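>>> Okay, sequence plus prediction incoming.
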Amino acid sequence: MKLTFFGGAETVTGSKILIEVNYKKILIDCGLFQGLKELRKKNWEALPIDLNNLTSVILTHAHLDHSGYLPLLVKNGYKGFIYCTKPTRDLTEVILLDSGKIHEEDAKRANKYHYTKHKPAKPLYNIQDAKDAIQKLKGFDFDKWFPIDENILFKFVNSGHILGSAFVLLKINEKIIVFSGDIGRKHPIILNPYKYITHADYLVVESTYGNRVHPTSTIKSKLLKYINHTYSKGGSLIIPTFSVERAQEIIYILSVLKQEQQLPKIPIYLDSPMGVNATNIYYSHKNHHNLSEQTIQNMQSTVQLISEVQASRTIVNDESPKIVLAGSGMLTGGRVLHYLNKMIEDQKNSILIVGFQADGTRGRALLSGDSELKFFGKYHKIKAEVFKINEFSGHADQSELLDWLQHFKTPPLLTFINHGEPHQSQALKTKLKTTLNWKCTVAKMNEVYYLN
């Protein structure tokens, strides 16, 4: 057996792990690179895998950095199925269609306003490519073994990161290899918490927050503080929002504040076609979260869901105070840029960052205190106030990673640490060696690892 990391190693994006055994080639996750330009350029490079011989693809969850390369994989010749949990199947469909649409729109806008050196600019992939990949998705239940062949089985176990997210367990010739994907919080806001796993011969574990412990202050009170502060200025609060998980968490907290009659009487919008679709998927998969029917009804009455372009334009041009949740979460594209185009140069408005911002994204630039932001081909002065709530993270911190890892009854033969910026991965490696005395290594991009 051997492992090769074609993404998600020494970085937090582009997750792709190839395992080869018994003449089978299985790809765990198939994500897009995001953030820094040198990473994004990798999306245009051909994968060094013979796609005719790729047996299967297995997804840990639906996020774009784990699923967003699938349309290219299929376009370039992959003929097999893509295995995932049933909620992941539904969310991946929404995410890939949105991604294809954004790639098409970005290329069209770049050609129209001539802010690209490519003549013409072309989308990485289009909506039809996304539809072709969606046709290959197959949904499975949690906690059951399913065969790839007579020697290879796979199982999904809840990881608590987003709806449908899972640890992937492979049983190969009686050896167990566990891929963590992204691990959620021990006490998530709306999801069922991650399950413990007690045995792995080999383990691949994420390290997004490998050296950090999340703060424990109350999210609800912080969110209310920024809402009231912005309202007191007569401005609007713009929340760049990840459409899957973060949007639903914020809607839930806003609904609680509304039930407690603490919110000012201003409209609240979720302006994101993908966010709207993802929210409805959350409501439909009732066994995979802890929301009651009444809670769902409260959420539905708190936030107006906006999909149509004309309705979005009307809200963008409305100068009265409001709260807007809009994608994308790292300001890499999407409708949030139209709100910023209108509001970022007015100090009465506020921008609230509620999630991880990868290096090289506009969201990271905002948090770094940059004085201007470039989008739509020009620079915009940042005069709106910028705030951040760290407590919203959907990733386990170091203490939660250790909580999950300590439930293995015996140490894996080798633990691969991936999906983290270098200092985070190295910190987790040191912690595992000193605390658990585990044998571990930080995964490196394109390096082949042989498993006994």
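Here it is on my side, so go on.

>>> drop to CA atoms for contacts and neighbour counts, all remaining ones
Fine.

>>> how about the strands in the stretch 101-250 of the chain?
137-140, 146-149, 152-158, 166-172, 175-179, 202-206, 237-240 (DSSP state E, counting those that start in this stretch).

>>> let's bring in a second one:
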Amino acid sequence: MSVTISFLGGAGTVTGSKYLVRFDGKALLVDCGLFQGYKQLRLRNWNPLPVAPDQINAVLLTHAHLDHSGYLPLLVKEGFSGPIYATPGTRDLCKILLPDSGHIQEEDAEFANRHKLSKHETALPLYTRQDALDTLPHIKTHDFGRAFNPIPGWKATFSAAGHILGASSILLEVAGRRILFSGDLGRPDDLIMSPPDEAPQADTVLIESTYGDRIHPVEDMLAELAAPLQRVAKRGGVAVVPVFAVGRAQALLHAIHLLKLRGDLPTSLPVFLDSPMAVHTTHLFEAHLGEHRLSQQDSRALTHGATMVNSTDESRALASRHGPMVILSASGMATGGRVLHHLAHYAGDHRNMVILTGYQAPGTRGASFASGAKTVRIHGRDVVVNAEVVQLQSASAHADANQLISWLRTMPQAPDQVYIVHGEAGPADTLRARIKHELGWRALVPEAGSTWPT
């Protein structure tokens, strides 16, 4: 009897990560993420899993980003009653992200119904805020480096992956096989997060490939961010910055703080963080000092370097202010949230700027802005884009292709098999070829829904 892995998501795409490990009648799910981006991908969120949720014994989470955790409330709603294991940082972030995700889906469904935008008689949310709150008691925490038993006879260990607070790689040991899930790997030169731990020895490796065909530029985020913000400040414009509430928002806040300290930006330039989720996340950095490069003083500066916008009334009030100013608002690929209102309000003015802060998945509004679209559809109407659009190349929280290869090289010995996951077809196959030719290892890109031995 062999241990198998079914690739239920995060295969052939960067979202929806779900890897089902089966052995001897037991089933464990590593990550439980939402599909995002193209509509045909998002529609997969409504398809039933090929395994009944009540037949899954446990879930392991690499980290809290919704493309890795955002399906959990639906899993619980549909009958999963087992434990969800995560690091303390991931648990703390899930407390913020999952209820917010449910709330946004309820808001989007209500908006679609009010404006008759749905093809269905009544648009329904995938799950509600209450469904997300019902999920949180299932989350059990374990620290980095301490092995535990998610299922009797199975052993798991979290190691630090960088990327965001709490992010981990997971070594799963079952029936004599050692399976390593990279999760999303951070950069060794990240502005705020500590570098990933070295890769432990494993028989089978699943490695992400978001940037599997790209190398990050030598220019750092401070240098790349300074010039655009100087331009928009000089012309009195508004910079709207779609950010991931977890990780990217804090990196941008820290970068702007450093640019002001260096004199590259006027200290009077107003900065607003318009995302309750990002505001709450920013406060967590003081509680997890060992996971990132920021001192306690730096962590406190994150919360004092910008005006924290919590209520919807405060958010709406920003529209009555004049530039120059910078508005950081979720979501990072402009798929939902308050940033859509700011984009709709400011994108039409040539004095303004849209700053994209990293990878934009195909099919997202962020990708439309990045491609130079003259109009972008927001809330059922086409918004003209006259604002300058800037895409930062240095802001990614993912390891690039060379850094992924370097991480694999830290393994003491070659694994039997590498599966390349969490990437579009091109980057995934490019990384596969590099692993095969540079390392001499067996590597393949599994198709969505396929099952392979370990």
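Sure, I can see it. As the structure is a computational prediction, the values presented were derived from the model and not from experiment.

>>> picking that back up, please name whichever of the strands of the stretch 101-250 of the first structure is nearest to Tyr196 of the first structure.
Ranking the strands of the stretch 101-250 of the first structure by proximity to Tyr196 of the first structure (Cα to Cα) places strand 152-158 first, at 8.7 Å.

>>> Turn the strands of the stretch 101-250 of the first structure into TSV, including distance to Asn228 of the first structure.
Shown next, in TSV, are these (distance: least, Cα to Cα, whole Å):
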stretch	distance to Asn228 of the first structure
strand 137-140	43
strand 146-149	51
strand 152-158	37
strand 166-172	37
strand 175-179	43
strand 202-206	37
strand 237-240	10
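
>>> okay, those, which one's buried deepest?
Mean neighbours per residue, mean count of other Cα atoms under 10 Å, is largest over those for strand 237-240, with a mean of 26.

>>> which part of the second structure lines up with that strand?
Using TM-score structural alignment, the residues of the second structure aligned to strand 237-240 of the first structure are 239-242.

>>> Then stretch 352-364 of the first structure?
Taking TM-score structural alignment, stretch 352-364 of the first structure hits residues 355-367 over in the second structure.

>>> just to revisit the earlier point, what mean distance separates the match of strand 237-240 of the first structure from the matching residues in the first structure?
Comparison of stretch 239-242 of the second structure with the first structure after fitting gives an average deviation of 0.6 Å (mean Cα distance after the TM-score superposition for the first structure).

>>> quick one: contacts for the aligned partner of His61 of the first structure in the second structure?
Correspondence of His61 of the first structure to the second structure, assessed by TM-score structural alignment: His63. His63 of the second structure is in contact with 31, 69, 86, 90, 164, 166-168, 183-184, counting by Cα atoms under 8 Å, 6 or more residues apart in numbering.

>>> list the buried ones in stretch 265-281 of the second structure?
265, 269-281 (16 or more other Cα atoms under 10 Å).

>>> same thing with stretch 61-77 of the first structure?
61-75.

>>> What of stretch 80-93 of the second structure?
80-93.

>>> Give me the contact list for that stretch.
When contacts are defined by Cα under 8 Å, 6+ apart, stretch 80-93 of the second structure is touched by residues 53-64, 138-144, 150, 158, 165-168, 246, 281, 284, 288.

>>> so it matches what in the first structure?
Residue span in the first structure matched to stretch 80-93 of the second structure, by TM-score structural alignment: 78-91.

>>> Quick one: the strands in the stretch 351-452 of the first structure, in order.
Using DSSP E, counting those that start in this stretch, strands in the stretch 351-452 of the first structure cover 372-375, 378-381, 385-388, 414-418, 440-442, 448-450.

>>> Mean neighbour count and distance to Gln248 of the first structure for those - can I get that in TSV?
Shown next, in TSV, are these (neighbours: other Cα atoms under 10 Å; distance: least, Cα to Cα, whole Å):
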stretch	mean neighbour count	distance to Gln248 of the first structure
strand 372-375	16	27
strand 378-381	13	30
strand 385-388	17	18
strand 414-418	24	27
strand 440-442	20	33
strand 448-450	14	39
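
>>> Turn those strands into CSV, including distance to Gln294 of the first structure.
Formatted as CSV, the strands of the stretch 351-452 of the first structure follow (distance: least, Cα to Cα, whole Å):
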stretch, distance to Gln294 of the first structure
strand 372-375, 41
strand 378-381, 43
strand 385-388, 30
strand 414-418, 40
strand 440-442, 45
strand 448-450, 50
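
>>> Looking at the second structure, which helix is longest?
helix 88-114 (DSSP state H).

>>> Give me the buried positions along that helix.
Buried, per 16+ other Cα under 10 Å, within helix 88-114 of the second structure: 88-110, 112-113.

>>> ditto for stretch 184-196 of the second structure
184-188, 190-196.

>>> and which of those residues is nearest Val389 of the second structure?
Leu191 (23.0 Å).

>>> how much space between the aligned residue in the first structure for that closest one and Leu203 of the first structure?
Structural alignment (TM-score structural alignment) places Leu191 of the second structure against Ile189 in the first structure. Per Cα to Cα, to the nearest Å, Ile189 of the first structure is found 27 Å from Leu203 of the first structure.
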